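A.B. asks: sharing a model prediction with you, sequence too.
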Amino acid sequence: MTTKQPRLEIEYCTQCRWLMRAGWMAQELLTTFQKELGEVALIPGTGGVFDIRLDDETIWSRKESGHPDLAELKRLVRDRIAPDLSLGHSDRPATT
């Protein structure tokens, strides 16, 4: 079985019971990037981890930045895999 690209991983802490948060974020990302994401993986971890990786690059780490805001996470993913995709109300305001 081959891995479909791009691959997004959400590693979450089982001790903290963050599976539902990770699952919700995965669902939201798969809904937003239906054609652009190859796969989303949920990876159980421990020690307060909540890291998000895109093709092996960490794009968010809870230990460094807290839990991600969903709109901010969508922008981070979009900017890497589909820079021309509009995120509607989740998009950042236009700069003047």
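C.D. replies: Received the coordinates, thanks. Residues are numbered from 1 along each chain as shown.
A.B. asks: can we go C-alpha only for contacts and neighbour counts from here?
C.D. replies: OK.
A.B. asks: how about the helices in the protein?
C.D. replies: 19-32, 62-65, 70-81 (DSSP state H).
A.B. asks: do you know which of those helices lies nearest E11?
C.D. replies: When those are compared by C-alpha to C-alpha, helix 19-32 sits nearest E11, at 7.8 Å.
A.B. asks: neighbours of the residue nearest to L54 when sequence neighbours are not counted, how many?
C.D. replies: Take L54 and drop its neighbours on the chain: the residue closest to it by C-alpha to C-alpha, 6 or more residues apart in numbering is L8, 4.5 Å away. By other C-alpha atoms under 10 Å, the residues close to L8 number 25.
A.B. asks: for comparison:
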Amino acid sequence: MALTNEQKKAYRAIGHTLNPIVTVAGNGLSEGVIDELNRALDDHELIKIKISVGDREVKKAVIAEILRITGAEMPQQIGNTALLLRKNPKAKANLSNLQR
């Protein structure tokens, strides 16, 4: 599902106040990192992550792999920080960044 410009703008506004919740370091995507991304997306729906893997091409490949594996969408990326969105119809209101 492609996000409209209005949706992206709304998600960016929410994401502006968030801190990165997961950091992907130079060793790339381990099973633990993927599990943590999935857990965070299930709980919070909209998360900010930090990607510190090297040059631009490697970063693009890592982000593409994260989006493919998690099924998330990316409303915004600035430098080494990306905002990820995966809606959860059963999300807890006190944890979700979209329902606060």
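C.D. replies: Nice, I can see it. What you see is a predicted model, and the numbers here were worked out from it, not measured in a lab.
A.B. asks: TM between them?
C.D. replies: The TM-score (TM-score structural alignment, normalised by the length of structure 1) is 0.32; 56 aligned residues with a C-alpha RMSD of 4.1 Å.
A.B. asks: quick revisit: V40 is in contact with the residue nearest to L54 of structure 1, correct?
C.D. replies: Yes: assessed by C-alpha atoms under 8 Å, L8 of structure 1 is found in contact with V40 at 4.7 Å.
A.B. asks: tell me where structure 2 has strands.
C.D. replies: With DSSP state E, the ranges of strands along structure 2 come out as 20-24, 46-51, 73-78, 81-85.
A.B. asks: now these in TSV, with distance to E36 of structure 2?
C.D. replies: TSV is the format used below for these (distance: least, C-alpha to C-alpha, whole Å):
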stretch	distance to E36 of structure 2
strand 20-24	7
strand 46-51	11
strand 73-78	16
strand 81-85	13
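A.B. asks: and those as JSON lines, adding distance to V62 of structure 2 and mean neighbour count?
C.D. replies: Below are those laid out as JSON lines (distance: least, C-alpha to C-alpha, whole Å; neighbours: other C-alpha atoms under 10 Å):
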{"stretch": "strand 20-24", "distance to V62 of structure 2": "9", "mean neighbour count": "16"}
{"stretch": "strand 46-51", "distance to V62 of structure 2": "8", "mean neighbour count": "22"}
{"stretch": "strand 73-78", "distance to V62 of structure 2": "13", "mean neighbour count": "16"}
{"stretch": "strand 81-85", "distance to V62 of structure 2": "11", "mean neighbour count": "21"}
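A.B. asks: closest one to Q7 of structure 2 among the ones you listed?
C.D. replies: Between Q7 of structure 2 and these, the tightest spacing by C-alpha to C-alpha is seen for strand 73-78, at 8.3 Å.
A.B. asks: the closest one packs against which elements?
C.D. replies: helix 5-15, strand 81-85 (3 or more C-alpha pairs under 8 Å, 6 or more residues apart in numbering; DSSP states H and E).
A.B. asks: now the longest one: buried residues?
C.D. replies: What that stands for is helix 5-15 of structure 2. Across helix 5-15 of structure 2, burial judged by 16 or more other C-alpha atoms under 10 Å covers Y11, R12, G15.
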